[in-house]
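J.: Whatever this is, show me its structure:
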Amino acid sequence: MTLHQLLPLLTEGPHGSRSAATCHYRCADACFKPMPNTSDNPEFHEVAASALRRRSVLTAAGVGIGALAVAGVNAAPAAAAPAAAGAAPVAARRGGGVATAAFTPVAPNTADRVTVPRGYRSDVVVKWGDRLFKRSPAFDVDNQTPESAALQFGYNNDYVGVLPRGRNRALLVTNHEYTDENLMFPTGRYDSATIKQIAIQSHGMSVVELQRGSRRGSWTQVRPGSAPLNRRITGTTKFAVVGPAAGDPRLRTSADPKGRTVRGTFGNCAGGTTPWGTVLSGEENFNGYFDKSGSLDARYTRSYARYGLTGSGSRGWGEVDPRFDLSKEPHEPFRFGWIVEVDPSDPRSTPRKQTMLGRFKHEGANVAIARNGRAVAYMGDDERGDYIYKFVSRRTYDGRPGRAARRRNLELLTEGTLYVARFTGDGTGDGVYDGTGEWIRLTSDTTSYVPGMSVADVLIDTRLAADTVSPTKMDRPEDIEPNPVNGKVYCALTNNSNRGTSYPTDEANPLAQSRTRSTLGGPLETKSGNRNGYVLEISPAGGDHSATTFGWDLMLVCGDPDAPETYFAGYPKQQVSPISCPDNVAFDSVGNLWISTDGAQLGSHDGLFRVPVSGSQRGHVQQFLTVPTGAETCGPLITDDGHSVFVAVQHPGETDGATFENPSSTWPGTDDFARPAVVVTYQD
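T.: I've put the predicted structure just below:
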């Protein structure tokens, strides 16, 4: 059997720049399938419909992609706004590097490279197949084994965390979200079982020790034999299940009759670094990994349907490991879809799946410490029409140094209260997409607030529980992160091509149609739905992350500045970079928002953008880099000193019809095929 008989060679993508292969391998063709959320809960676009659609500035003349390509804007961003009234004081920060530097924005382009502004350079830090341990074999694409893959940097890096260790060292932590076997393996070189076993080991996470390079802002991998903290977590690594759902009968399998130990993690998308020094990773599109050899367990029909579990997974992992066969192990999928917590400072520690944070298609989780000392984790469920969540811990964060405090902090995510968000438009007709919202309790670690469901029911079937309390359906809520400078929370709502048809509009999800460009510099084409996405800004009441009410506004209605529906927080549209499909967010030392994109609809490759959130430059979107052909911009991370910008370049060369023998990208240029990698950009 050849590779292309084993796995489909897809040649027609659903929309924009995302290829059919990306949709298939990463999210199991979710865009082609009915949305799992069939509840009649309000849509975010319905909320937005209660107000006027846009300020008068939205009709201001903009420039097209071609004009922006030759005229960059160099205004430096203003300092971040102070925290909201009543908020706990935020320490003043001095910006440096890219936080305050002026740069000429990168023009939209389709170059097969990482393109950065003049005066900057970009280096590969670590790439797929690189050795992590002294015993790791050198990467050889013709002679891979499951054992070698488990000792090398994994495939399709996504989340990027960088944890300082002294002055000149750091730990890089990344997720490995999914594999694309058509791009990874030479045709006919491997048999079907070996391909699947290597793929399982190529998922998961990596911890890589870094050292500062010879130039300010540069970083390099520490030689594997001198990096004792390096680690690979794969699809077979042992995880402990913790929190109230641990041990529930639905988490028990023939291999784990106690329901407290899970093998592996996969589909890991974004994540976050906690104040106590661990990394949280979100298990997202886990449903596509399960197949079936017979009928499905009728007890779980409703639950399976809500999570998109049909047994039609095309990876065939059930052929090499029966736990991925729903007909044989109907409980195995309940053991995925969690936030996992990893301690990168201890390579011998057992990573944990945190059941108190709920089970859904987690993009990631990011933690802020509330005024009362409780840890608050913000999370998005990345599916069309699904919800935004937060968790508030029962106990308080201990900021004192020492092992005792850290041990207490490691238990913060096991007890507390899980909430889901409801958005309401202000209905004033003021021309602004904004309003108020509330966090609705779903369960604590001891008490369920959903009638007819136990604590474990709510945590295992969080989507079904949330459906009962009328939260707001969102347009693919992906990365959600609190801004450490102004105390607000920012969420990337990537897109929803069905908004306005299958999903009605509201003030928070307002667009029933949007404009895109099929080619760079081509004409704007009107298409149904929200094609370019939004950036949502949430202001916790009183600046307190533990509050149960909030204000909100759509800071950015993304797209081409020429399109009348776009909005950039009131900033003049003729001076911004086009931005489409926001995915991940990050912040620098002065509180600027950094946005990476996935599946841009405007003819250009995906990229990374800097956006001030306050002052006269609020909404001034400037493109900082673009990624190679077929790639997605993941991460990102800006170091505290502002001298290093990390991004993960995921799935380079993943375009329609591309194969190992016929690649559409050979980035980063070390081989005649593409290799996903983490890069760092710094001033030259």
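
J.: from here on, contacts and neighbour counts on C-alpha atoms
T.: Noted.

J.: residues contacting residue 333?
T.: Contact analysis of residue 333 by Cα atoms under 8 Å, 6 or more residues apart in numbering lists 286, 287, 290, 326.

J.: which one of those has the most neighbours?
T.: Neighbours here mean other Cα atoms under 10 Å. Within the contacts of residue 333, the largest count is held by residue 286, at 28 neighbours.

J.: quick one, what contacts the residue nearest to that one when sequence neighbours are not counted?
T.: Distance criterion Cα to Cα, 6 or more residues apart in numbering; nearest residue to residue 286, sequence neighbours excluded, is residue 267 at 5.6 Å. Residue 267 makes contact with 26, 176, 177, 178, 203, 204, 282, 283, 284, 285, 286 under the criterion Cα under 8 Å, 6+ apart.

J.: one more, for comparison:
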Amino acid sequence: MSSRPDSGRVIPLPLLPHHSANRSSVTCKYRCGNACAHEAPNTSDNAYFGDIVESVLSRRGALKASGVLALTVGGATALAGTATAATPAPAPLARPRQGNVPGTDYTPVAPNTEDRVVIPEGYEQGIVIRWGDPVLPGAPEFDFNNQTAAAQEKQFGYNNDFAELVPLDGSGKRSLLVVNHEYTTETHMFVGYDENNPTEEQVRIAWAAHGLSVVYVEQQGGRLKPLPSKYNRRITLSTPFELRGPAAGSDYLKTSADPTGTKVLGTQNNCAGSMTPWGTILSGEENFNQYFANADSVTEPTAKKRLARYGLKGTASTRKWERFDKRWDLAKESNEANRFGWIVEIDPHDPNSTPVKHTGLGRFKHETATIKIAEDGRVVAYSGDDERFDYIYKFVSNGKVKQGNSAHARRHNMSLLDDGTLYVAKFSGNSPASEIDGTGKLPSDGHFDGTGEWIPLASGKKSFVPGYTAEEVYIFTRLAADEVGATKMDRPEDIEPNPVNGRIYCALTNNSNRGSTGNAAPDEANPRVGNKHGHILEIDDDAVGTKLRWNLLLVCGDPNDAGTYFGGFDKSQVSPISCPDNVAFDRHGNLWISTDGNALKSNDGLFSVPVDGPERGHVKQFLTVPHGAETCGPVIRDKFVTVCVQHPGELDGASADKPASHWPDGGNSQPRPSVVAVWRKDGGEIGAS
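T.: Predicted coordinates:
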């Protein structure tokens, strides 16, 4: 893109420091393998955005007259239907305030750097579960200084990210809390930890601290109380998984431990996720590359290119797992890395079931996959690839969903993600390239918006990418998407359909390298140079088709910065927001956003924003998490909100020997990643008058 010498869009900038936004270097090191310290793996030269936009402008008048470019304002069926047309949001300050909409009526929390969870006036909070708390029978009480792998296999894992509550009854009083455990930070888990010489027991504790937890909880007012149950389960890096779908059994997936290419132990770096309409959980394997050693020993050109595109490089790994199991050593098991980077599905209703890795949804750094059911009953799964300059994808099933909550219906519906078509998104803007100057200034029509298309990559055993077999498309999806000219995005993370208006919302967290020398220039869907604050993309999608319309709901950052945009709302009345990560919705259709790496120097937090009507774009901060922590996995219910507080106290210079936080237990305690619930003191609905 930006390598075109005649584009006029390259803006030379120095690369920013090796860690992203306000995130500490220790977090970057252990969570993503210092991804920002390296050049982005996407070195493709996809069609420059400005080349596309001029042809769009030539037909813009006709499209606007027909309403094709406008986003739906309301009336969409919940989680169903194709895109409809309506008038786009008006220009900034063009509409009067009408007060808070239901679900957002609370006094916003001010930015702060306190070592606690700060919530609005009139609300209470409580810890649901912490790292090390018992999950399975026989789990000992957590003892930070005397951890064992055997204990951790029965205890709540580390660094909780995604969370969801799967209801067991119509009242919602009884639920299964399902939580991802994204990564381990060994320097904060073990006193006296030696990064160059971890012990085998420390490594095995880390293996057990990854994966997922399933915990039965009962609602008691706003509180959620974990209880012993037949449903409780720990999924770790030793749990057997089944590889399914069109690439299962591929030679690229076979190892000495699994010559069939259909079975793999464990899941790792699980970031966001979702609950399917049939009551299972989807979880995205994200920064798997950092766990593997000796990629540099692979010299065959094609294999080396494939590894590099996924960020697999170097010799020894950070955690040194390869010393204790050869599967983490690419010099010995060259295919093991291909068995990670998938969407995982688990059935929390059956603790004896085998979790699945769905190859049909492609392999990349999945932040998540979320489901929308089309009008014809087919399933549409949306997913973002969380890397600078990577892509947005969707999968459309061939089969149709079966109604009901029976085990038979769940088994059928779990198979839907194994047979369908995988697509990648290409976005076109409505404004002249000259009006996208990299500052975040709105173009003359008052909106960052446009159209787009879903480019097919593969369906079943058929590839649509020249030079790639179908199994190569699924296993090396990034490379296949490069070939078809997908649009390079600013770290697409969580992406979810709104259950009220039917539109799709994607958090683009940041991209400090946008517009720097040798990297892609700003475009209308990613309009800022050195984008350290991120933005929110809104998509009106023809669910099972190949056309879409899009709009930027938010261009995040300091409201006093001219290069920010809050859906057209008066910026003097909004909360500052930076680095959107996870998204969720309340029953009113309001968007809730958690942040990761606040570049405004405040603690991360949880924010609400209406997406329709006069209050569209009115961002309000609902809570902040302790310093060094990230806000993850929001669950929004009528009477309570939960968030996962990940890596509290994970600041540069801190460690288990010198903790920078004592949350949640206070005193001189070590910080512990935890799930927190927040509710109103009077028992009323969240954000209600």
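
J.: which of the contacts of residue 333 of structure 1 lies closest to residue 198 of structure 1?
T.: Lowest distance from residue 198 of structure 1 to the contacts of residue 333 of structure 1 (Cα to Cα) belongs to residue 290, with 16.9 Å.

J.: Map that closest one across to structure 2 for me.
T.: Structural alignment (TM-score structural alignment) places residue 290 of structure 1 against residue 292 in structure 2.

J.: quick one: contacts for the closest residue to its match other than its chain neighbours?
T.: Excluding its sequence neighbours, the residue lying closest to residue 292 of structure 2 (Cα to Cα, 6+ apart) is residue 328, at 4.8 Å. Shown in contact with residue 328 of structure 2 (Cα under 8 Å, 6+ apart): 291, 292, 293, 321, 322, 336, 337.

J.: can I assume the third one is in contact with residue 330?
T.: Looking back up the chat, that one is residue 293 of structure 2. Yes. Under the criterion of Cα atoms under 8 Å, residue 293 of structure 2 makes contact with residue 330 at 6.0 Å.

J.: so how far does the helix or strand containing residue 645 of structure 2 sit from its counterpart in structure 1?
T.: Using DSSP states H and E, the element containing residue 645 of structure 2 is strand 641-646. Mean deviation of strand 641-646 of structure 2 relative to structure 1 after superposition (mean Cα distance after the TM-score superposition for structure 1): 0.5 Å.

J.: Tell me the first helix or strand C-terminal of that strand.
T.: Next helix or strand after strand 641-646 of structure 2 toward the C-terminus (DSSP H and E): strand 674-680.

J.: elements contacting that next one?
T.: With contacts taken as 3 or more Cα pairs under 8 Å, 6 or more residues apart in numbering; DSSP states H and E, strand 674-680 of structure 2 sits against strand 123-130, strand 223-226, strand 641-646.

J.: what ranges do the helices span in the stretch 351-500 of structure 1?
T.: Along the stretch 351-500 of structure 1, counting by DSSP state H, counting those that start in this stretch, helices occupy 403-409, 455-460, 462-467.

J.: Same list, those, but as a markdown table with distance to residue 569 of structure 1 and mean neighbour count please.
T.: Below are the helices of the stretch 351-500 of structure 1 laid out as a markdown table (distance: least, Cα to Cα, whole Å; neighbours: other Cα atoms under 10 Å):
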| stretch | distance to residue 569 of structure 1 | mean neighbour count |
| --- | --- | --- |
| helix 403-409 | 37 | 14 |
| helix 455-460 | 37 | 24 |
| helix 462-467 | 31 | 22 |
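
J.: Just put the ones you listed in TSV and tack on distance to residue 90 of structure 1.
T.: TSV is the format used below for the helices of the stretch 351-500 of structure 1 (distance: least, Cα to Cα, whole Å):
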stretch	distance to residue 90 of structure 1
helix 403-409	22
helix 455-460	34
helix 462-467	33
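
J.: Any idea which of these gets closest to residue 108 of structure 1?
T.: Evaluated over these, closeness to residue 108 of structure 1 peaks at helix 462-467, with 38.1 Å, by Cα to Cα.

J.: Mind reading off the mean deviation between that closest one and structure 2?
T.: Its aligned residues in structure 2 lie a mean 0.5 Å from helix 462-467 of structure 1 after superposition (mean Cα distance after the TM-score superposition for structure 1).

J.: Which residue of structure 2 is paired with residue 431 of structure 1 in the alignment?
T.: When structure 2 is aligned by TM-score structural alignment, residue 431 of structure 1 is paired with residue 446.

J.: Please apply the same query to residue 443 of structure 1.
T.: Per TM-score structural alignment, residue 443 of structure 1 is aligned with residue 458.

J.: quick one, what contacts residue 676 of structure 2?
T.: Residue 676 of structure 2 makes contact with 125, 126, 127, 128, 129, 642, 643, 644, 645 under the criterion Cα under 8 Å, 6+ apart.

J.: Which residue comes closest to it once chain neighbours are left out?
T.: Excluding the flanking residues, the one nearest residue 676 of structure 2 by Cα to Cα, 6+ apart is residue 127, at 4.6 Å.

J.: what's the counterpart of the one you found in structure 1?
T.: Alignment note: residue 127 of structure 2 maps to residue 124 in structure 1; criterion TM-score structural alignment.

J.: And for residue 413 of structure 2?
T.: That one, residue 413 of structure 2, aligns with residue 409 by TM-score structural alignment.

J.: right, and that match touches residue 274 too?
T.: No. Assessed by Cα under 8 Å, residue 409 of structure 1 is found out of contact with residue 274, at 9.6 Å.

J.: Surely the residue nearest to residue 676 of structure 2 touches residue 674?
T.: Yes. Under the contact definition of Cα under 8 Å, residue 127 of structure 2 touches residue 674, with a separation of 6.9 Å.

J.: Common neighbours of those two, please.
T.: Jointly contacting residue 127 of structure 2 and residue 674 under the rule Cα under 8 Å, 6+ apart are residue 664.

J.: who has more neighbours, these two?
T.: Using other Cα under 10 Å, the more surrounded residue of residue 127 of structure 2 and residue 674 is residue 674, with 26 against 16.

J.: Contacts only, for that one.
T.: Neighbour list for residue 674 of structure 2: 127, 128, 129, 130, 131, 159, 160, 644, 645, 646, 664 [criterion: Cα under 8 Å, 6+ apart].
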